[in-house]
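Visitor: heads up, no residue letters with this:
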């Protein structure tokens, strides 16, 4: 539901620079093709592009109220699922929203509760408030970080936008690579909340409120997980999980008109699609479901631990069982390669090559019939669906359990850059910083305490990668994809369900027990299969060819960063199929080069300074 931008300058008059604010707002057109709005005063300006999801609360995303000589303005992006409850609370406290629009309701909530109004919101959202009375800007993001919001502070001002391109449209920001951030460029799963690879660019972290004034910037978290003993039996836990999922899907269906859902035939997506189908059927509507397959699968698909089979047959069987109108997208390597430049534009930050491209293409197809859709993503992070959860040696390592034992691209940097980056120490520091944030449960069994840490590590960088990809690739088409498994109440509950209960009956046994009556046998008995990636010599060759040029051509903008001989050796091993190490995300050896290729393209296409 839209993209937002803003510009605050505490010291200079920007009231005549509507051209800049309009340009910033225009960069969000793809996110909000249905409406637009701009508000500009002497020291503050907001803009938005809106997406009409069919919700009665849509009606504009920017609200403003003059209080004496000062204006208070608010702009919001993303759906709020509890507007009914919030409206009753606001009216009981004496607030008087001037219309039914969500932005007017939130503005009244801010006037009553200050920045603590954010704690009352249930949804996937970002919100900005300019309070002319105190000359302060407030930026906030939903608890799980489902909607993005970036900001850049400069001497005397702040620029913010849903996507970096909105900030890039303001002359106050010049993109420059932070060389010490190369580890997260070359392995985005290591990214800490709020971190970006550009100097001076931050992302509002999940569950964070950022307050900016002429005196500086402060941040605070408004939501944290809390560890507590779990006393319910397995059956009661499964029943509670089912109740929560039914409520979450119901809330998300009630806000807007979801008509589509991703369906792989696995337990996560089938559970969400089945619940949505039940609810939509009551109003005479049918759910459209979507799956992706690759034209190269018949010739080149090889089962792996993380992707033991092809989704399409399971998805079709699940769709027939639950009664959806099903669509399968068959993507060729040529389709993927043609889409990749658009995926880069959707991100403004280094992308994921074909992993982005297939999702971009399926969301493009979904947008032909739907404005709002659902996905089963993120269940693995909260219920323990990945193979490493079941491997004692991986869980027991004093490092990220998802990292694998293969080479890291950062290890192939030049000696000079390695002295700056210190990759081994950087990885250890990130790991131990996250461990220090894990909410402890006093007296917890050491094995259970370690599994709590493992879940927390997966709910950090790796989850952000999944959610970012989903959000950017869908909103590139003006499609809003909602993630029921990321409802904060559901996450809070699952956080304290012990691993032994989550895994009873095998991978995601608890979820299978909760949803048993709505799942076909093929889904219940299927092994975990991650989001598909293409297996194609043609695609691998394109990566190897591009990586070879990056490493050896003097015109390469990033070749100087690497130890040429060692990087060539790695590329040679991949080309000769001599690399058999386990890589993060179950990637194939050639896919290790994606971040190298995407980094080069990102730097060139966005004019990022690197020296």
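Guide: Done, it's in. Treat the numbers as computed from the prediction; the structure is a model and nothing was measured.

Visitor: Only C-alpha atoms from now on, for both contacts and neighbour counts.
Guide: Noted.

Visitor: how many other residues sit next to residue 130?
Guide: 25 (other C-alpha atoms under 10 Å).

Visitor: Before we go further, residue 137 is sitting in a strand, right?
Guide: Yes: under DSSP: H, G, I helix; E, B strand; the rest coil, residue 137 falls within a strand.

Visitor: thinking it is in contact with residue 115, fair?
Guide: No: using C-alpha atoms under 8 Å as the test, residue 137 is too far from residue 115 to be in contact (10.4 Å).

Visitor: in the stretch 451-600 of the chain, which spans are helices?
Guide: 461-475, 488-495, 499-502, 509-514, 521-524, 537-552, 564-575, 594-605 (DSSP state H, counting those that start in this stretch).

Visitor: what's in contact with the fourth one?
Guide: What that stands for is helix 509-514. Helix 509-514 is contacted by residues 234, 238-239, 241-242, 267, 383, 501-504, 519, 524 when judged by C-alpha atoms under 8 Å, 6 or more residues apart in numbering.

Visitor: Who wins on neighbours among the residues you listed?
Guide: Going by other C-alpha under 10 Å, residue 267 tops these with 30 neighbours.

Visitor: ok, for that one, nearest residue in space, not its chain neighbours?
Guide: Spatial nearest neighbour of residue 267, excluding adjacent residues (C-alpha to C-alpha, 6 or more residues apart in numbering): residue 523 at 5.8 Å.

Visitor: returning to what we had before: name the residue in residue 137 and residue 115 with the higher neighbour count.
Guide: residue 137 (25 against 18).

Visitor: For residue 274, give its distance to residue 334.
Guide: The gap separating residue 274 from residue 334 is 33 Å, by C-alpha to C-alpha, to the nearest Å.

Visitor: Give me the more crowded residue out of the two.
Guide: Using other C-alpha under 10 Å as the criterion, residue 274 and residue 334 rank with residue 274 on top: 24 against 11.

Visitor: Leaving out sequence neighbours, find the closest residue to that one.
Guide: Nearest to residue 274 is residue 322, by C-alpha to C-alpha, 6+ apart, at 5.8 Å.

Visitor: Included below, for side-by-side comparison, is a second structure:
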């Protein structure tokens, strides 16, 4: 994993802009702590920060290769899991490799197959290739959007980067936010794929490429979910899922640096860990596992619809079962407070509160001993693990189902309501998403609605989780791989009928069946519980104090956007018995972040 950035300009000599390009690169030292590089030419400047994972001594970037006097330059972030197969094929076609890196395989793949090379890649990636002869920039993002990529057009200039901060380091891009940006910020659970927060700064959508030449640009969607009848019975389906998972995890365990897994004691992380353990034991190695908990969590835990129980007992069961080298990372309120704003600077926009802070601190602890971790994201989206898949109300309601649980619209000021028109914006967002759904001909109304739910979760909700995982891990130079995001599993799982996904009348029933014998029974049939949060009253009181301070300071930049009276009433009513999911603390966390972001980034509202 790495950080990439670049600047293309058909009217400026970029060989004279090395200092600015270096500043763009330097913003991403955390993403790539091991090395950095800049490549300059009159029309193109590419930059790179490297986290060395495969071929530590080779694979330096930006990487340039020449064929038939034509020059190609690559800057790339990610991992190509089938790079050895591609390397062997390219060698048969006459290519000579000077490194063991997947970087060189990727560049040669483009030189051999052109833009169609993306169809051959299995991995997580964001990359840019400059074709010097054609003076063309080719930007690519992986199928599920695991790795981020932003770009902006400013006159004759094209700027891109793994994170907004790389673009903001160039004077051509200013921290401005228009009405769309305000809507994305304040309707935090209504993220629009492709829509950046800053004015005219775009996020390349997952599964898309975009090419820039002097005369214009062309965007292409090279991958999307496609619906087809599922022709296999329950036993065949479970067996195929199991075989796919072993192949996927095996590929993702390739690393020249220490590797581990995240273990929550839930089905998804336990599945990845168990398979990794088996594969590593065949090599004479033992799996290292990491989990997160909070001090005195058993004293403060509050059971809810999405937090059904504490992770710790199931983590211990799983670690003992596999005899893993296990590491518990236990956090206390002072830990969360000291790094409360760190995720904001990692994201370049407001973060999600203690769930961002705690996972950042988990990754920081992991980084002391490992540089790669495997995680369980996207299983719930693919197999139907969330409560809203099993509750009739969200199934019938024509909206984004997760808005039921985190809706701050009622706390926004009347003026902001008038500007962004929340209900209309959310409904339009929903309608655009539904218009993309690839229905299966002949489906009944119920199955059509469930397909819509799966699409919303995979294409609109999952990117929020993947973005969080990328930013918090790369903020400490840790690469997190997500086996359930393998596109082969996605394509297969997408078309498994609901009755089969729900085998045994339990969420993710088909996955549990596929994992039979790999997990202890109590873990295999554990009811889903969401990522843990802190229930410590001292954390709630700290957030209340900070929110109160913002409300009392007339210069606080967030004030024009919030309903001060409602929030002041919430501050007065907040106490140590507050419920952290539906209570005020979630709002306090977020508006504190927004206030800091507006102030520290010197955000200008361009409406």
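Guide: Arrived safely. What you are looking at is a predicted structure, and each value in this text was computed from that prediction instead of being measured.

Visitor: re earlier: okay, the helices of the stretch 451-600 of structure 1 in CSV with distance to residue 194 of structure 1 next?
Guide: What follows is the helices of the stretch 451-600 of structure 1, written out as CSV (distance: least, C-alpha to C-alpha, whole Å):
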stretch, distance to residue 194 of structure 1
helix 461-475, 11
helix 488-495, 19
helix 499-502, 29
helix 509-514, 31
helix 521-524, 37
helix 537-552, 29
helix 564-575, 30
helix 594-605, 19
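
Visitor: Of these, which is nearest residue 353 of structure 1?
Guide: Evaluated over the helices of the stretch 451-600 of structure 1, closeness to residue 353 of structure 1 peaks at helix 594-605, with 6.1 Å, by C-alpha to C-alpha.

Visitor: what range in structure 2 does that closest one sit on?
Guide: Mapping helix 594-605 of structure 1 onto structure 2 (TM-score structural alignment) gives residues 589-600.

Visitor: now do stretch 454-474 of structure 1
Guide: Counting by TM-score structural alignment, stretch 454-474 of structure 1 corresponds to residues 453-473.

Visitor: buried sites along the matching stretch?
Guide: 453-464, 466-473 (16 or more other C-alpha atoms under 10 Å).

Visitor: these two touch, right, residue 583 of structure 1 and residue 401?
Guide: No: using C-alpha under 8 Å, residue 583 of structure 1 makes no contact with residue 401, being 11.3 Å away.

Visitor: Contacts only, for the residue nearest to residue 234 of structure 2 when sequence neighbours are not counted.
Guide: Spatial nearest neighbour of residue 234 of structure 2, excluding adjacent residues (C-alpha to C-alpha, 6+ apart): residue 500 at 6.5 Å. Residues in contact with residue 500 of structure 2 (C-alpha under 8 Å, 6+ apart) are 234, 509-510.

Visitor: Make a markdown table from those residues and add distance to residue 22 of structure 2 to it.
Guide: A markdown table is the format used below for the contacts of residue 500 of structure 2 (distance: C-alpha to C-alpha, whole Å):
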| residue | distance to residue 22 of structure 2 |
| --- | --- |
| 234 | 55 |
| 509 | 51 |
| 510 | 50 |
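
Visitor: Go through those and name the one nearest residue 491 of structure 2.
Guide: Proximity of those to residue 491 of structure 2 (C-alpha to C-alpha) peaks at residue 510, which lies at 15.4 Å.

Visitor: Distance check, that closest one against residue 283 of structure 2.
Guide: For residue 510 of structure 2, the distance to residue 283 of structure 2 - C-alpha to C-alpha - is 30 Å.

Visitor: and what of residue 569 of structure 2?
Guide: From residue 569 of structure 2 to residue 283 of structure 2 the distance is 60 Å (C-alpha to C-alpha).

Visitor: what does residue 233 of structure 2 give?
Guide: 34 Å.

Visitor: and if you look at residue 276 of structure 2?
Guide: Taking C-alpha to C-alpha, one finds residue 276 of structure 2 at 11 Å from residue 283 of structure 2.

Visitor: Same question for residue 437 of structure 2.
Guide: On the measure of C-alpha to C-alpha, residue 437 of structure 2 and residue 283 of structure 2 end up 43 Å apart.

Visitor: quick one, which of those two is more surrounded?
Guide: Ranked by neighbour count (other C-alpha under 10 Å), residue 437 of structure 2 and residue 283 place residue 437 first, with 19 against 9.

Visitor: In this structure the more buried one contacts residue 455, no?
Guide: Yes: judged on C-alpha under 8 Å, residue 437 of structure 2 makes contact with residue 455 at a distance of 6.5 Å.

Visitor: Please identify every residue contacting each of those two.
Guide: By C-alpha under 8 Å, 6+ apart, no residue touches both residue 437 of structure 2 and residue 455.

Visitor: can you give me the angle whatever helix or strand residue 241 of structure 2 lives in makes with helix 487-494?
Guide: Assessed by DSSP states H and E, residue 241 of structure 2 sits inside helix 234-252. On the basis of axes from the mean of the first three to the mean of the last three C-alpha atoms, to 10 degrees, helix 234-252 of structure 2 is oriented at 160 degrees to helix 487-494.

Visitor: Structure 1: matching residues for helix 234-252 of structure 2?
Guide: Counting by TM-score structural alignment, helix 234-252 of structure 2 corresponds to residues 234-252.

Visitor: Which positions in the matching stretch come out as buried?
Guide: Quick answer for stretch 234-252 of structure 1 (16+ other C-alpha under 10 Å): 234, 237-242, 244-246, 248-252.

Visitor: Excluding chain neighbours, give the residue nearest to the residue most central in space within structure 2 in space.
Guide: Centroid-nearest residue in structure 2: residue 466, 1.7 Å away (criterion: C-alpha atoms, centre = their mean). Leaving aside its chain neighbours, residue 466 of structure 2 sits nearest to residue 146 (5.6 Å; criterion: C-alpha to C-alpha, 6+ apart).

Visitor: quick one, what contacts the one you found?
Guide: Counting by C-alpha under 8 Å, 6+ apart, the residues that residue 146 of structure 2 touches are 124-125, 206, 463, 466-467, 470.
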